[in-house]
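Chemist: Just a sequence and a predicted model for now, questions to come.
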Amino acid sequence: MTSGSVATQHLRDLARLRRVKDRIDREYAQPLDVEALARGAHMSAGHLSREFRQAYGESPYAYLMTRRIERAMALLRRGDLSVTEVCFAVGCSSLGTFSTRFTELVGVPPSVYRREHARATVGMPSCVAKQVTRPVRNREAPATEPSLA
């Protein structure tokens, strides 16, 4: 392969990865798995996972869960749905897995988040609320505030 064809192939792969990312953003509440995402991108599951991680810093599954938790945070702040209802509304099929992943990313369990953050973004433009409430990515949320010492 020439360097031009390698660059062209790389751009095609990036376009496929972007379509996968866009699909996750759109269909986060649907049952999605890496196999189905890979089929839709005409890639093997392993290749998709490796390339997605290289391009976006996390696996497709981790990205999907981050999107789900982000949406769950918004639903919990509204306060009109129970934690279980939110879990299923964002596409999670296990309350235990949802609660564990939520706690890892946000730092508190969903029930605590719902109670303490209800109405926290009232009056805030949605684009700002999304940015300031975004879950931590690629690492767990700190359990306690770091000391300044």
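Modeler: Everything's here; your move.
Chemist: rest of the way, CA atoms for contacts and neighbours
Modeler: Will do.
Chemist: Go through the chain and flag its longest helix.
Modeler: Scanning the chain for the longest helix, with DSSP state H as the assignment, gives helix 3-27.
Chemist: Now do it: everything it contacts.
Modeler: With CA atoms under 8 Å, 6 or more residues apart in numbering as the contact definition, helix 3-27 has outside contacts at Leu32, Leu37, Gly40, Ala41, Leu48, Glu51, Phe52, Ala55, Pro60, Tyr63, Leu64, Arg67.
Chemist: and here's the other structure:
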Amino acid sequence: MTRRIRPAPPSARVIVHLRRARDLMDARFAEPLDLDAMAAAAGFSRYHFAREFRVAFGETPGAYLSRRRVERAKDLLSSVNLTVTEVCMLVGFTSLSSFIRRFTELVGCTPSVYRRTVIHNGGRPPVPGCFLMAWGRPAIPDKSGSAPAS
């Protein structure tokens, strides 16, 4: 009988570096983050980072990032009147099929079914998508170079 040897948990010093990368993923989940950018935030090589992240947090960096994106998508689907495709792109997925597949894997139903269930159960009234898009749009500087007053 072969016994698997579990890797030792990362030291507190390593955890501090891994948290920097996790904070980056939490803050910039909608941007196209790759393993190199996450590893650079932690100050590790990409392979060492992926290995240590999995040991420390129990999932790969990619799985963590996609889970954060799905969490944000659930919030948008239950509160904003945007299409599933728009939500998919807003949270950082580049493929609708991979978004639906990961969403279903984590939530247990498709995004459309999730939205219908939330509405059926008396969820919040959806905010029109145009408000969300206008609110999230950065201020455009005027010709003098300063941003308009809000």
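Modeler: Received, thanks. The model shown is predicted, which means the values in this text are computed figures rather than measured ones.
Chemist: Now the TM-score, please.
Modeler: Both chains were compared after superposition, and using TM-score structural alignment, normalised by the length of structure 1 their TM-score is 0.72; 115 aligned residues with a CA RMSD of 1.8 Å.
Chemist: Show me the helices in structure 2, by range?
Modeler: Under the criterion DSSP H, helices of structure 2 are mapped to 12-27, 35-42, 46-57, 61-79, 84-90, 96-107, 111-120, 129-136.
Chemist: Quick one: those as TSV, columns for mean neighbour count too.
Modeler: Output for these, formatted as TSV (neighbours: other CA atoms under 10 Å):
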stretch	mean neighbour count
helix 12-27	17
helix 35-42	19
helix 46-57	17
helix 61-79	20
helix 84-90	19
helix 96-107	16
helix 111-120	16
helix 129-136	12
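Chemist: For Ala120 of structure 1, which non-adjacent residue is spatially closest?
Modeler: Counting by CA to CA, 6 or more residues apart in numbering, Arg77 is the residue found nearest to Ala120 of structure 1 once chain neighbours are left out, at 7.1 Å.
Chemist: separation between that neighbour and Pro109 of structure 1?
Modeler: Arg77 of structure 1 is 13 Å from Pro109 of structure 1, where distance means CA to CA, to the nearest Å.
Chemist: Could you check how far the residue sitting nearest the centre point of structure 1 is from Asp13 of structure 1?
Modeler: Residue closest to the mean C-alpha point of structure 1, counted by CA atoms, centre = their mean, is Thr66 at 1.9 Å. Computed as CA to CA, the Thr66 of structure 1 to Asp13 of structure 1 distance reads 23 Å.
Chemist: likewise Arg26 of structure 1?
Modeler: 20 Å.
Chemist: cool, Val122 of structure 1 as well?
Modeler: To Asp13 of structure 1, Val122 of structure 1 is 41 Å away according to CA to CA.
Chemist: quick one: stretch 67-77 of structure 2 aligns where in structure 1?
Modeler: Alignment of stretch 67-77 of structure 2 against structure 1: residues 66-76, by TM-score structural alignment.
Chemist: ok, average deviation of that stretch from structure 2?
Modeler: Here stretch 66-76 of structure 1, set against structure 2 after superposition, deviates by a mean of 0.3 Å using mean CA distance after the TM-score superposition for structure 1.
Chemist: And for that stretch, what's in contact with it?
Modeler: Residues lying outside stretch 66-76 of structure 1 but in contact with it, judged by CA under 8 Å, 6+ apart, are 24-25, 28-29, 81-83, 86-87, 90-92, 101-102, 105, 110, 113-114, 118, 133-135, 137.
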